[in-house]
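**Student:** Pasting the sequence and the predicted coordinates here, then a few questions.
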Amino acid sequence: PAAGTPALRQAIAGYVGQTRGVPVVPEQVVVTPGGKPVMFFVIMALAGPGDEVICPDPGFPIYASAVAFAGATPVPLTLREEDGFAVDPDALRALVNERTKLIILNSPHNPTGGVIPSAALDEIARLAVERGVPVLSDEIYSRMVYDGAFESITSRPGMAEQTVILDGFSKTY
């Protein structure tokens, strides 16, 4: 089965539902050999020439590479040390326009370890829903939050329908 075995997809759906606070069914789960294929699949499905994808900067270099491969323009969202390398919702809002086809989030963030605060996730979710922009939420480091609990943007109102979660086994197990 190209999307993964039914038992594995069922187990992952249960885990994601439990840890993200949203109902997930196995048909929403796709198992790939690593996280990079998911990045490419999502970006190529949503963006192309003339489109923009907002990517965290600094960030995992594959984000911008995949966006460029799709023919779209990567738009860097600067993460500042004085903000704990978390996304500033106002800075994000300033970048979103009619050509924005995807927002990539990564929290906890690679390479800085920054975590997007709960209130900022609320604002980002409102912006994404208001503007109709999907989110690729790279949550591969979700089990590496040491102060407080991990929070996914997927749990915010309206975001389960427009978020793709990227997660995997490699960073934890």
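**Tutor:** Perfect, thanks for sending it.

**Student:** switch to C-alpha atoms for all contacts and neighbour counts from now on
**Tutor:** OK.

**Student:** Work out which residue lies at the spatial centre of the protein.
**Tutor:** Nearest to the geometric centre of the chain sits S137, at 1.1 Å (CA atoms, centre = their mean).

**Student:** Verify the assumption that it is located in a helix.
**Tutor:** No. S137: not assigned to a helix; according to DSSP: H, G, I helix; E, B strand; the rest coil it is strand.

**Student:** Report the separation between it and G50.
**Tutor:** 23 Å (CA to CA, to the nearest Å).

**Student:** Under a three-state scheme, what state does L105 occupy?
**Tutor:** Going by three-state DSSP: L105 is strand.

**Student:** ok now do the residue nearest to it when sequence neighbours are not counted, which residues does it touch?
**Tutor:** Of all residues not flanking L105 in the chain, S137 sits nearest, at 4.8 Å (CA to CA, 6 or more residues apart in numbering). Listed by CA atoms under 8 Å, 6 or more residues apart in numbering, the contact set of S137 reads I104, L105, N106, S107, S152, I153, T163, V164, I165, L166.

**Student:** Take this one as well and set it beside the first:
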Amino acid sequence: MKPLSKTIENLKPSGIRKFFDLASTMDNVISFGVGEPDFDTPWHICENAVYSMSEGKTHYTANRGLLELRKLIAEFHRIRYDQHYNPENEILVTVGGSEAIDLAMRAMINPGDEVITMDPNYVAYTPAIEMAGGIPVIIPLEEKSEFKLTPEALKNAITDKTKAILINFPSNPTGGVMTYEDYEKLVPIIEESGIYVVSDEIYAELTFDGEFASLAQFPSIRDQIVVINGFSKAFAMTGWRLGYVMSNPNLSAAMTKIHQYIIMSAPTPAQYAALEAMTDGLSDVSHMRNEYMNRRNLLVSRLNRMGLKTNMPHGTFYVFPNISQTGLTSEEFCNRLVEEQRVACVPGTAFGEKGEGFMRMSYACSMDNIIEGCDRIEAFLASLEQKQEENPSNRS
């Protein structure tokens, strides 16, 4: 047989799934692993999908998705985020935010183009760039600056070959956010360079402290910005696989061209569920956001008290504690934690080299599990300390 694609063969498997799969083989595991809401999709959202099927609405929609849904998306983003997109030719409904990222990369990149991304950052970004024939250029983010993108780092990373930068705030895995003032400092660099910005804003509604901000709020670079969002995280609709991408008309047309050949249209019942989510689902989002905030506050407090330095995340449902003081690598720490205490977390290195010395914990789980999980982590740290006292030569 002929060989497979070298690009695909060289892709690394997801470090998130590795630990989730390991934990699934064990009993009595408390998992802080996969980033998925533990809430079920609110029933009134599900019911609208069921009703649509009973009415025979089971056929293809327009390639871009239901116009009624695109109009609601446009209105929501105008009122909520001061982002302005035409539902007729600037919004495309996709199979989750993941398809939207893939479409943006394939529509923009010619072989050899450079695309900037950050480290640590979501595991799918670098593979998406590589699968489209691009060359990833990495900007390391720092704990001391709360894992923000700085103007100096952006300016230094841009070359004549740079086509785009792929960003994600609020951030998976760090929970870091960018304020309007932070973005304001980036605008002149983006405008002068002419690069695209692909802004994954899937956690926008899970911003806890202050207002969510976006580069799409700046008119001078509006046509350079590609906004990716969806229903998975905020509305607890991960399994419905529904997202959307908003951009200038030319780029939107290019992405729609790819989408019509590989997908045709996003699942019709999921689009009707999304209509209900956009119309009457924001109170559900508010309830879930408040629950996440309470969990965040407890978890960050417990981690810091046990000596694992943890920045307060201002968005998402992740914390990114620093475990370097234990002397273990991220991989060693997480392996031993799940084996010895049955607590599953994701090594920071799953999100890039700069994740070494950290682990990601998702608090999309119950308060009881957070309390019990923290008790087990504390016991694990105590056992490490005891072994170090018994064998001083093991200290790093």
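**Tutor:** It's in. Model, not experiment: these values are computed from the prediction.

**Student:** would you list the contacts of S137 of structure 1 in CSV and tack on distance to F41 of structure 1 and neighbour count?
**Tutor:** Shown next, in CSV, are the contacts of S137 of structure 1 (distance: CA to CA, whole Å; neighbours: other CA atoms under 10 Å):
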residue, distance to F41 of structure 1, neighbour count
I104, 13, 19
L105, 16, 24
N106, 17, 25
S107, 20, 26
S152, 21, 23
I153, 20, 26
T163, 14, 22
V164, 11, 21
I165, 12, 22
L166, 11, 20
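
**Student:** which among those gets closest to G34 of structure 1?
**Tutor:** Using CA to CA, L166 is the member of the contacts of S137 of structure 1 that lies nearest G34 of structure 1, at 9.6 Å.

**Student:** Where in structure 1 does the helix or strand harbouring Q271 of structure 2 align, residue-wise?
**Tutor:** Q271 of structure 2 is part of helix 268-280, with elements assigned from DSSP states H and E. On structure 1, no counterpart of helix 268-280 of structure 2 exists by TM-score structural alignment.

**Student:** and that helix, which residues are buried?
**Tutor:** T268, P269, A270, Q271, Y272, A273, A274, L275, E276, A277, M278 (16 or more other CA atoms under 10 Å).

**Student:** Roughly how far does the first one sit from V95 of structure 2?
**Tutor:** Using CA to CA, one gets 11 Å for the distance from T268 of structure 2 to V95 of structure 2.

**Student:** any common contacting residues for these two?
**Tutor:** With CA under 8 Å, 6+ apart applied, the contact sets of T268 of structure 2 and V95 do not overlap.

**Student:** Just tell me what the residue nearest to the centre of structure 1 corresponds to in structure 2.
**Tutor:** By TM-score structural alignment, S137 of structure 1 lines up with S199.

**Student:** which residues touch R93 of structure 1?
**Tutor:** Counted by CA under 8 Å, 6+ apart, R93 of structure 1 has contacts L127.

**Student:** Give the aligned equivalent of it in structure 2.
**Tutor:** Match for R93 of structure 1 (TM-score structural alignment): K155.

**Student:** Quickly find the element holding its match.
**Tutor:** Secondary structure (DSSP H and E) places K155 of structure 2 in helix 151-157.

**Student:** and that helix, how far from structure 1 on average?
**Tutor:** Averaged over the aligned pairs, helix 151-157 of structure 2 sits 0.7 Å from structure 1 after superposition, using mean CA distance after the TM-score superposition for structure 1.
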